[in-house]
Structure formats: C-alpha cells, structure tokens
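[1] Just a sequence and a predicted model for now, questions to come.
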Amino acid sequence: MEMLTSDALDRARSFVLRSGRRLERARFAHLVDGGSLEDVAGELTAFQVEGGGFGRALESDARTPAASVLATLTALDILRMHGAPGDHPLSAGACAWLVQHAQTNAADQVVWPFLPQEAQVAPHAPWWDQSEPGQLAETFNGFLANPGLAITAHLWRYAAAAPQQAADVGVDAVLLSPLAAQARAIADSGVAAEEVNAHDAAAHLVGEPAVPDAVRGELLAYLTEVLPQRIMRTEADFTTYGIHPLWVAPSPTHPLARVVGPQIEIALDHVIGTQQADGSWQPFWDWGGWFPQEWEVAAREWQGSLVVRNIAALKAWGRVGKPDADSAASP
C-alpha cells in the first residue's frame, strides 16, 4: 500500500504557503496543522459579494467578480468539508441567497442557473460559455442534477441544523418537497454518463444524512448500479476529466465507499504517485487555449485547491503519516 510520506506532506504544505491563495493556506492549516475553522471562514469572506452570495472567482474556472450560484455552492462545499455546522453564519447566508435566486423553469421545476449572464464578459473556461441564449442550460442539462442535487443537500442540511431560521428565509416544505420529488425523478430517469459532475452532485446528496432516507436511498440504488462502470478505473482514465472515485466517496464512511472500493485504492495510489516535485498536483483539465494568461492564474489556484482536496482524501482513507524510509532508519 502506497503512503504519502511526511516529506511529501511537507512539500504540499510548502507549495500552499508559497503559491496558494490565503484561503487554501487556511484550509491546509485546518486540515493538517491544527488551524481553526474560523480562519477558513474568515478567508472565505473575502469572496462574499452581497446578500450572502459569493463570487470573485472563488471557483477558479469562472473569473467573474459577480455573485453566482457556482461560487456560492463552492463556498458551501468548502464549509461542509471543513466541518462547519449547517447553521454556520456563512452557510446560512449562502442558503438564504440561493433561495432568493432560485428559478422555476418551463416544467415548473426549481433550478439554479450556475452563472449570471454578466459572467460572460469575464475570462472563463469553455464549459462556462454562454455566448448563445440558453447555451449554459443546454451544457448542464437544465441545471436539474448539477447543481440542483448538491444545492438540495445543502438546503436540507441547513434546515436540519436550524429549522426555524431556515423556514424564515424560505427553506421549508414549500421548497424542500418539490426538490425531494425532483431528486427522486432524477434517480428514476438517471443522468448521462458524460454529465461528470452530476454524479458528484448525486453522491453529495447521498452522503448528506439530513436528506430524507427515501430520497437518499433511491439515488444510492441508482449510483450503485452505474458508478462501477462509469468512474475512473485505469491510469489512462486519470489523465482526462472524468468521475473521480475520491470525489464521489471522499471518506470510508460515505455510503458509496463500498460501491467503488476497488477503484478507490487505484485512485489513492494514483494521487500519491502524481504529486509534483513542488508538492502540488496539476489539474487534469484545462481551458483548451481559451484566455491563456488567465488560465495560468486559474491553474495555479487549482493546484492549491487540489492539494487541500487530495490531502483530505488521503487522510480520510488512512494514506498519510508514514515516515520516510530514511527518516525511520535514522537513530
């Protein structure tokens, strides 16, 4: 079994301290070095825009300063990963902002378009392009599974932690009931294999205990059926963008851990083996030549983000902490 050595962990720390955003420095410190959750939350506030929403290129592939569903969901994901309670002030504010920006589509479904139209003028990855009317909705299949399922999980989490506060801003049965029905409909109809992040969003919902068991169970059954054939399984798979085992099952306690167990071990070995000499990991995607100067900035930010995400997964799966052989042999 490959382990991330103490030297490799030190190199990851050095990269984040040298080249990461202040946010990733605080996240790494909280994850590894005893830093506080509030330090992470404090750095997140630099990305707040207005009314509890987030923007300012928090999600590095969309450089718009405007508040967006994409950035706000990213902030909620970060808070959850670092163990912030569902009613943490930043989480509560973000959920309230999402309620205010929910839309109803032509089929009377609740959806959250990822980006406002104004984001088009800022540098962005090609998959965030919306130069044509309806283009972004087409790219993300109407926003139903992604980001809908992940947002549904966060709203249930907030409602469970602070039911009255959540109800005061509209996170109650009027919203949660149709969202639960939509989640079950997605479990019934499925998502296309190429909708990579829709699988991540579904896995997020399956792993959120605040979501009703019936809803979680239906999505778990669906993912149990399709994931083993769809997730990354070989070294070649990890060189392109795909459904990453560690992103759908970030810890052994996740309900999908047993489903993707064999692939998890391959993924963990791959992560350890592909750490760069500078301590970072390279993103396994790029912007395909779009906005080359801005991509250099975004790629550097993603390196810091991937350090945090990979170290978190390696820690959760027990792959961090073994001393180097030379160190262990020293008197």
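    That came in fine, so what should we check first?
[2] Every contact and neighbour count from this point should use C-alpha atoms.
    Will do.
[3] ok, so what distance separates residue 178 from residue 146?
    Relative to residue 146, residue 178 is positioned 16 Å away (criterion: C-alpha to C-alpha, to the nearest Å).
[4] Residue 206 too?
    Where residue 146 is concerned, residue 206 sits at a distance of 14 Å (C-alpha to C-alpha).
[5] So these two - more neighbours on which side?
    Summary of the neighbour comparison: residue 206 and residue 146, criterion other C-alpha atoms under 10 Å, with residue 206 having more neighbours (28 against 24).
[6] So for the more buried one, what's the nearest residue that isn't a sequence neighbour?
    In space, and not counting its chain neighbours, residue 206 is closest to residue 216: 4.8 Å by C-alpha to C-alpha, 6 or more residues apart in numbering.
[7] The structure to be compared is supplied as follows:
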Amino acid sequence: MRSLTEDALAAAGRYLWLNARLIDRLRFEALFGDGCRERVLQALRAYRNPDGGFGHALEPDLRGAGSQPEPVEVAFWILDGLDAFDDPMVTGACDYLMSVTAEDGGVPFVLPSVRQTPRAPWWETPDDPPGSLVPTASIAALLHKHGIDHPWLAPATAFTWSAIEETVELQPYHTRAVVHFLEHVPDRDRADHQFARLREAILATVCLDPYAPGDAHFPLDFAPVPGRLPLFEAETLDRHLDALIDQQSPDGGWAPNFLMWTPLVAHEWGGFLTVGRLETLRAYGRLTS
C-alpha cells in the first residue's frame, strides 16, 4: 500500500503558500502543521454576513458578497474538518437557512439574488426556486453528524427523506448529497433501506476509471473518508487512493477537473481541493507518519 511521502506533503504546503487563499493555507497549517484552529475560524468569519450566512466567494464559483445556501455547506465542511461545530457560526448559519428555506422544507440550489453578481454559468434559478437536495441534504447530514439541534433541521430532514424516496435516477452532485445524508442521518433502518434501493443508481453516477479525464466523479468524491455504507470494495478504494497520490501535480497541488470559467477560481478551487485531498489520504491511512 502506497503512502504520500513527507516530501510530497511538504510540496503540497509550498503549493498552498504560492497559490491558495489565506483560509486554505491556514487550514493546511492547522490540520497538517503547527497552526491553530482559531486562526482558521477567524478567517472563516470574514466570509460571514450579518444575516448569519456566507458569501464573498467562499464557494469560489459564486463571486458575490451576499449570502447563498451553498456557501453554508462549504463553511460546514471546513468546520467539520476542524471538528469545530461548537462554534456559534453554526447556529447563525442555521438561522440564515431558516430565512431562505422554501415552503417544501429544503433550501434552494441558489437564490435569485445570484443574478446580480458574477458567477459560474451553472448557477441559474427560477424566480421562486424550490428546495433542492443540493445543498439541503449535505448540510443536514453534517448537522446530524455533529449532533446539532436546531429548528431548521427537522423540516430539512423531512424534505430530504421525501426527495430521496421519490428518486429513481440521480445526477452526480445529487448522489454525493444523498450519500452524505444516508451516511449520517440517525434513522439507520430507513437509511439502509433507501441505500439498498438506490445503490445501483448511485453507482451509475460514479466513474471507476481513476484516470478518466474531464468532469468525472470518482469513488473518493462520494466516500472522502471511510464510512458505514457498503458502497465500494476495498480494492476499488485502494486503486483510487493510489491514483490520487499519482495525480499530485509537479507544483504540489491537486487541480480541479471541472470547468474553470475565470482564471482566479483555478487557484481558489485548487487550494480548497488540495487540503481536501490531503484530508482524504490521511483518513485512509495514506500519509507517511
């Protein structure tokens, strides 16, 4: 079994210092160096708005300052990696989500206010958008994972269950949200039943060739850390972990494999994803100790 070497980890650090946002440099130092969690939290607060939501390109493809649902998910993944769900930002973000939740109990993919700001071309919405599994399911999953009790969570969970139970076919980003939810929601019998029902539909969205080019979604995108759901064989995960090590670029980072619609986002996504790839390699025991 191969592991990322100490030199390769140091190269990732150099890549981040030369290319990444401050928040991702601080994440690297806190998770893999001698940095502190509070510095990361201070940086994250700079993306926070008075309404409790997040904006200011925390999600790099949404360039506007105003709050949107998806940057809450990005913030929560950062807090998850730091084991910092005790931070008051979590409650504030849930308060914000309550203010933008649709009548069906879910938060929209994106709010119409996005039209007023530069953004990637896929961030489009009708005037009165319904709730969406992306990002409702992933946000609910992280709240369940960390045992957070907030009035937003029960309706969002009910929305997610209803959407999952009506689902027959899936798209990759919806699949990732569904898998995260089924991994962490407390009702394990119901989760296991829906996972068994949807397993083939889930796998249909996964690219099993670890070197496939373009906007492919690989097993480690669905299982970035070991989980309880029996989605992939150990041999499959090992093959993709080996490939992940191979895919570190000569400059030390991991490049996005989706559309870079303006030059800056390549650096911002590259830094965010590089820290995430390192977290995955460590979670699977693939960092040299």
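    Nice, I can see it. Just so it is clear, the structure is predicted and the values come from calculations on it, not from any experiment.
[8] What does the TM-score come to for these two?
    The TM-score (TM-score structural alignment, normalised by the length of the second structure) is 0.89; 289 aligned residues with a C-alpha RMSD of 2.4 Å.
[9] Tell me where the second structure has helices.
    Counting by DSSP state H, the segments of the second structure that form helices are 6-19, 22-32, 37-45, 69-82, 88-100, 133-145, 153-165, 172-184, 188-203, 219-222, 234-246, 263-283.
[10] can you list the ones you listed in a markdown table and add distance to residue 61 of the second structure?
    Converted to a markdown table, these look like this (distance: least, C-alpha to C-alpha, whole Å):
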| stretch | distance to residue 61 of the second structure |
| --- | --- |
| helix 6-19 | 17 |
| helix 22-32 | 16 |
| helix 37-45 | 17 |
| helix 69-82 | 10 |
| helix 88-100 | 20 |
| helix 133-145 | 15 |
| helix 153-165 | 25 |
| helix 172-184 | 15 |
| helix 188-203 | 26 |
| helix 219-222 | 19 |
| helix 234-246 | 24 |
| helix 263-283 | 7 |
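[11] most packed of the ones you listed?
    A comparison of the helices of the second structure by mean neighbour count, using mean count of other C-alpha atoms under 10 Å, puts helix 133-145 on top with a mean of 24.
[12] That one vs the first structure, average distance?
    For helix 133-145 of the second structure, the mean distance from the matching residues in the first structure following superposition reads 2.6 Å, by mean C-alpha distance after the TM-score superposition for the first structure.
[13] packing partners for that helix?
    Applying 3 or more C-alpha pairs under 8 Å, 6 or more residues apart in numbering; DSSP states H and E, we find helix 133-145 of the second structure packed against helix 69-82, helix 153-165, helix 172-184.
[14] got those helices as a markdown table, with distance to residue 13 of the second structure columns?
    Shown next, in a markdown table, are those (distance: least, C-alpha to C-alpha, whole Å):
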| stretch | distance to residue 13 of the second structure |
| --- | --- |
| helix 69-82 | 17 |
| helix 153-165 | 37 |
| helix 172-184 | 28 |
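[15] looking at those helices, which is closest to residue 144 of the second structure?
    Taking C-alpha to C-alpha as the criterion, residue 144 of the second structure comes closest to helix 172-184 out of these, the separation being 6.1 Å.
[16] got the contact list for the closest one?
    133-138, 140-142, 144-145, 164, 191-192, 194-195, 202, 205-206, 217, 221-222, 227-229 (C-alpha atoms under 8 Å, 6 or more residues apart in numbering).
[17] let's see 7 Å
    Under the contact criterion C-alpha atoms under 7 Å, 6 or more residues apart in numbering, helix 172-184 of the second structure has outside partners 133-134, 137-138, 140-141, 144-145, 191, 202, 205, 217, 222, 227-229.
[18] Equivalent analysis for stretch 127-141 of the first structure, please.
    The set of residues that contact stretch 127-141 of the first structure without belonging to it, under C-alpha under 7 Å, 6+ apart, is 62, 120, 143, 146.
[19] Alignment lookup: the second one to the second structure.
    Mapped onto the second structure by TM-score structural alignment, residue 120 of the first structure lines up with residue 115.
[20] Over to residue 311 of the first structure?
    Under the alignment (TM-score structural alignment), residue 311 of the first structure maps onto residue 278 of the second structure.
[21] With residue 201 of the first structure instead?
    With TM-score structural alignment as the criterion, the equivalent of residue 201 of the first structure in the second structure is residue 177.
[22] likewise residue 81 of the first structure?
    Aligning on TM-score structural alignment places residue 81 of the first structure opposite residue 81 in the second structure.
[23] what's the spacing between that match and residue 197 of the second structure?
    Using C-alpha to C-alpha, residue 81 of the second structure is found at 30 Å from residue 197 of the second structure.
[24] Figure out which of the helices of the second structure is closest to residue 109 of the second structure.
    Comparing those against residue 109 of the second structure with C-alpha to C-alpha, the closest turns out to be helix 133-145 (5.7 Å).
[25] Residues touching that closest one, excluding its own?
    Outside of helix 133-145 of the second structure, the residues that reach it under the criterion C-alpha under 7 Å, 6+ apart are 69-70, 73, 106-107, 109, 153, 156-157, 160, 174, 177-178, 180-181, 184-185.
[26] and if you look at stretch 1-15 of the first structure?
    Residues contacting stretch 1-15 of the first structure (C-alpha under 7 Å, 6+ apart): 269, 272, 278, 279, 280, 307, 319, 320, 321, 322, 323, 324.
[27] let's go with 10 Å and repeat that
    Residues from elsewhere that reach stretch 1-15 of the first structure, judged by C-alpha atoms under 10 Å, 6 or more residues apart in numbering: 16-18, 20, 25, 28-29, 32-33, 265, 268-273, 275-281, 303-304, 307-308, 310-311, 314-315, 318-325, 327.
[28] corresponding residue for residue 283 of the first structure in the second structure?
    With TM-score structural alignment defining the correspondence, residue 283 of the first structure maps onto residue 256 in the second structure.
[29] and the nearest residue to that match once chain neighbours are set aside, what is it in contact with?
    Leaving aside its chain neighbours, residue 256 of the second structure sits nearest to residue 270 (6.1 Å; criterion: C-alpha to C-alpha, 6+ apart). Residue 270 of the second structure makes contacts with 15-16, 19-21, 24, 253-257, 264, 276, as judged by C-alpha under 10 Å, 6+ apart.
[30] Dump these into JSON lines; add distance to residue 77 of the second structure as well.
    Putting the contacts of residue 270 of the second structure into JSON lines (distance: C-alpha to C-alpha, whole Å) gives the following:
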{"residue": "15", "distance to residue 77 of the second structure": "21"}
{"residue": "16", "distance to residue 77 of the second structure": "18"}
{"residue": "19", "distance to residue 77 of the second structure": "21"}
{"residue": "20", "distance to residue 77 of the second structure": "17"}
{"residue": "21", "distance to residue 77 of the second structure": "16"}
{"residue": "24", "distance to residue 77 of the second structure": "12"}
{"residue": "253", "distance to residue 77 of the second structure": "19"}
{"residue": "254", "distance to residue 77 of the second structure": "18"}
{"residue": "255", "distance to residue 77 of the second structure": "19"}
{"residue": "256", "distance to residue 77 of the second structure": "17"}
{"residue": "257", "distance to residue 77 of the second structure": "20"}
{"residue": "264", "distance to residue 77 of the second structure": "22"}
{"residue": "276", "distance to residue 77 of the second structure": "10"}
